[in-house]
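Visitor: Have a look at this fold, sequence not included:
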């Protein structure tokens, strides 16, 4: 793709995202605002817009997909307005704007820019060729996707790996189970080892969790779950492979395996280096409306923008076409997370009030009688909500419920933070709507002729296969 074409694409994307950015700058939530609210006096009805926003994300794409596609921005704006306008009236516009700019500049914009960079780079990596989906090969493909998910993100790994996996199994009579385990491992569990892997973990990084904390503290749980699921998959796939006898002709011509877009791997290294350096350097900073901006963080965000331009410039159009690349998913994420960050304001304030707030019953559920954290409850409550609501805001809610102090959670509260992180990432696999890549993989597989189970059919698989594994995780790691 020529540089001029890259500029045109990014310019069009910028124009479409500009209203979202302006909305965030004027109406995004923040810890400062949440802390200034008297959570003990806030009634639980203030949490209804947050619940409504998450339920809209969960229900509309399945119940009314065409309506959601055309009106998701309006629905998100409606829920956001139900929080922004009352807060501006109640607490005054100037303090509200100052606090909201704080989160816009320190949390939302870095969050979206990282997703944009990962999305663009992964969209330029194409695996071509045709393999034959034997149980051994399928297990290796799933293991590879699980490994790279923490490097290029669960969305990126899903985009890169799903089409080669489908091509390898397009002559199999039974192949839906391959996609189901793909969602388990590549679209969810594999992203648990770095902030690049899944959006909840990057939110934790922005809140002060060290980049490699999840690598060291979730490695045992992740490998435990991955090995069990890969072994289960191999047994199921071997049984079905022998039963069907491969009677279908292979519709995909044999071609040697090859990877296009190699320069995007180098750009992935640039992303990782920029994030690591931003956590190590101290270049000073300056104030914007009461918000202190660190120069190293601004440099990191500028690198993300540069990576997007560079990836578009070096990626041929045919590679993007082969991956079905478009800006639609990225724009959707930007809109929806704008509303999520806005509507979560009163929820964070109520949680900050602890036992004095309207959610005292939830606080008690995750607290033992002696006042210590109930880590199994943190794992399961975070996980079950992440199964049906977006796992990033769910992580944020329970992160705050556990105190919101990253330094404390990484040390004295390490098991609690691990339980929250594992619950959010692992159990996003429990339904098609638990994590963004799930439904994308489901749609691609259906379009490729795979007889995928419906919403409740998929949950039957997760109930039989995943929930017992998560029960083992609880007994081994969090009890």
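Guide: That came in fine, so what should we check first? Everything quoted here is computed from the prediction, not taken from an experiment.

Visitor: C-alpha from now on. contacts and neighbour counts both.
Guide: Fine.

Visitor: Could you name the specific helix or strand carrying residue 445?
Guide: Assessed by DSSP states H and E, residue 445 sits inside helix 436-447.

Visitor: The next helix or strand after that helix packs against which elements?
Guide: Once the chain leaves helix 436-447, the next helix or strand it forms, by DSSP H and E, is helix 455-473. Helices and strands touching helix 455-473, by 3 or more CA pairs under 8 Å, 6 or more residues apart in numbering; DSSP states H and E, are helix 219-244.

Visitor: longest helix in this protein, by residue count?
Guide: Ranked by residue count under DSSP state H, the longest helix found in the chain is helix 135-168.

Visitor: Distance of the residue nearest to residue 169 when sequence neighbours are not counted relative to residue 144?
Guide: Leaving aside its chain neighbours, residue 169 sits nearest to residue 133 (4.9 Å; criterion: CA to CA, 6 or more residues apart in numbering). Using CA to CA, to the nearest Å, we find residue 133 at a distance of 14 Å from residue 144.

Visitor: one more structure, for comparison:
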């Protein structure tokens, strides 16, 4: 795919949109039964089971299968509520959620793939811990996606000679792609939504630092023990690298472009000039500008980064295309599930919502932590955060003061437990795709969940007992 293909794809996406406004009323989640969640469950099971049971079919046709599950939701929806309503709902999801999401992901994927760490880097336990710790720290500065895209390829190269390395990529997702993003609104989309709702920029830094440090230190310690055990069994495989070459970064222009992306994200929170209308849907002008800037950043990165550097970095388009196709279907099929949750006590999830409050209506922080976390493990963690933020009252001033423990529980649940499955947070699947694209093995969907069950769930139980 050439650099010119990026804006061409964006133009094509706009060209296929309906030519008339989707004058459709939004369907309330209170009107929907749990059966509307069946296509989403089918989508999850396809991602989980088909690579194991029908790998050849899945790898060649996952796009068609994903589109099939989306159609299985949209067509009955059109019959039940009318074609205009169905078209309006899909366009709403695409414009408000998917296009900004994939544009940001594209910018970070392309710029991260244009930074090359050269020099002698051997994946010893200490080197690997240092790389994971570095990624965990910078994830709150440049986002979990940016940090993941920047460091996953150096980690792959450092460990290329090793036979036992799956645990490294799993803990990379735990730490860099999730836990590390908990200290600022730049770190993870749920916290950014809180920032847009009025939560002060450094509130998460001061109120989630203890939880972040606790999880990061324990996970890094557990990883180090595992890696030392694996290293002891394969020392003979260490390659002879000859004279050590000092570490240096190439493609520094991409670090500046990542800075542009970070600044644009901040601008979207501080500058809100009003809404514009596109085919019957309204979107903030700042969000539309963000999409343009993110696509432009990707284009500039492709033009300014030497092809040889990207080749040396193992850059390819397969991972981003896979994420784009799968998450398009995920966003569409999970929309009724989120709508039901947003309906609160008026929706089909009322028994679940009722668990968040005590007998006198007081919030129960540890329940918020586990409910927001459990749902963030399989739904998009950003809207899930927003559901529970509003369920807790939605007043940022109250939640930052008297309700601080509840807001911390919601924030930690959404950010931390996004690590429980490949689809809990976008960088998870991106890292998986890049690792597999480089010829390395990753656990299956359920295999990864088993890793989370062993290492993350006990950790989150400790977090509950100590903090919530």
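Guide: That came through fine. What you see is a predicted model, and the numbers here were worked out from it, not measured in a lab.

Visitor: Can you name the residues in contact with the helix holding residue 445 of the first structure?
Guide: Residues outside helix 436-447 of the first structure that contact it (CA atoms under 8 Å, 6 or more residues apart in numbering): 154-155, 158, 162, 166, 179, 183, 187, 390, 429, 431-433, 452.

Visitor: now for residue 188 of the first structure: what does it line up with in the second structure?
Guide: In the second structure, the residue paired with residue 188 of the first structure is residue 178, using TM-score structural alignment.

Visitor: ugh, wrong one, residue 274 of the first structure
Guide: Checking TM-score structural alignment: residue 274 of the first structure goes with residue 264.

Visitor: okay, now the residue nearest to its match when sequence neighbours are not counted: neighbour count?
Guide: Spatially, and ignoring its direct neighbours in sequence, residue 264 of the second structure is nearest to residue 290 (6.4 Å; CA to CA, 6+ apart). Residue 290 of the second structure has 20 neighbours, counted by other CA atoms under 10 Å.

Visitor: next structured bit after the helix or strand harbouring residue 382 of the second structure?
Guide: Applying DSSP H and E as the criterion places residue 382 of the second structure in helix 381-391. Where DSSP H and E defines the elements, the next helix or strand beyond helix 381-391 of the second structure is helix 396-400.

Visitor: Can you tell me what sits against that next one?
Guide: Contact partners of helix 396-400 of the second structure, identified using CA under 8 Å, 6+ apart, comprise 197-199, 203, 392-393, 404, 406-407.

Visitor: 7 Å instead, please
Guide: Residues outside helix 396-400 of the second structure that contact it (CA atoms under 7 Å, 6 or more residues apart in numbering) are 197-199, 407.

Visitor: Report the buried members of the residues you listed.
Guide: Buried members of these, counted by 16 or more other CA atoms under 10 Å: 197, 199, 407.

Visitor: Let's have the residues you listed in TSV, adding secondary structure and distance to residue 182 of the second structure.
Guide: Formatted as TSV, these follow (DSSP: H, G, I helix; E, B strand; the rest coil; distance: CA to CA, whole Å):
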residue	secondary structure	distance to residue 182 of the second structure
197	coil	17
199	coil	14
407	helix	13
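
Visitor: Tell me the mean distance between the longest helix of the first structure and the second structure once they are aligned.
Guide: Its matched residues in the second structure lie on average 2.8 Å from helix 135-168 of the first structure after superposition (mean CA distance after the TM-score superposition for the first structure).

Visitor: Likewise for stretch 264-280 of the first structure?
Guide: Stretch 264-280 of the first structure, aligned to the second structure and superposed, deviates on average by 1.4 Å (mean CA distance after the TM-score superposition for the first structure).

Visitor: And stretch 221-237 of the first structure, by the same measure?
Guide: For stretch 221-237 of the first structure, the mean deviation from the second structure after alignment is 2.5 Å (mean CA distance after the TM-score superposition for the first structure).
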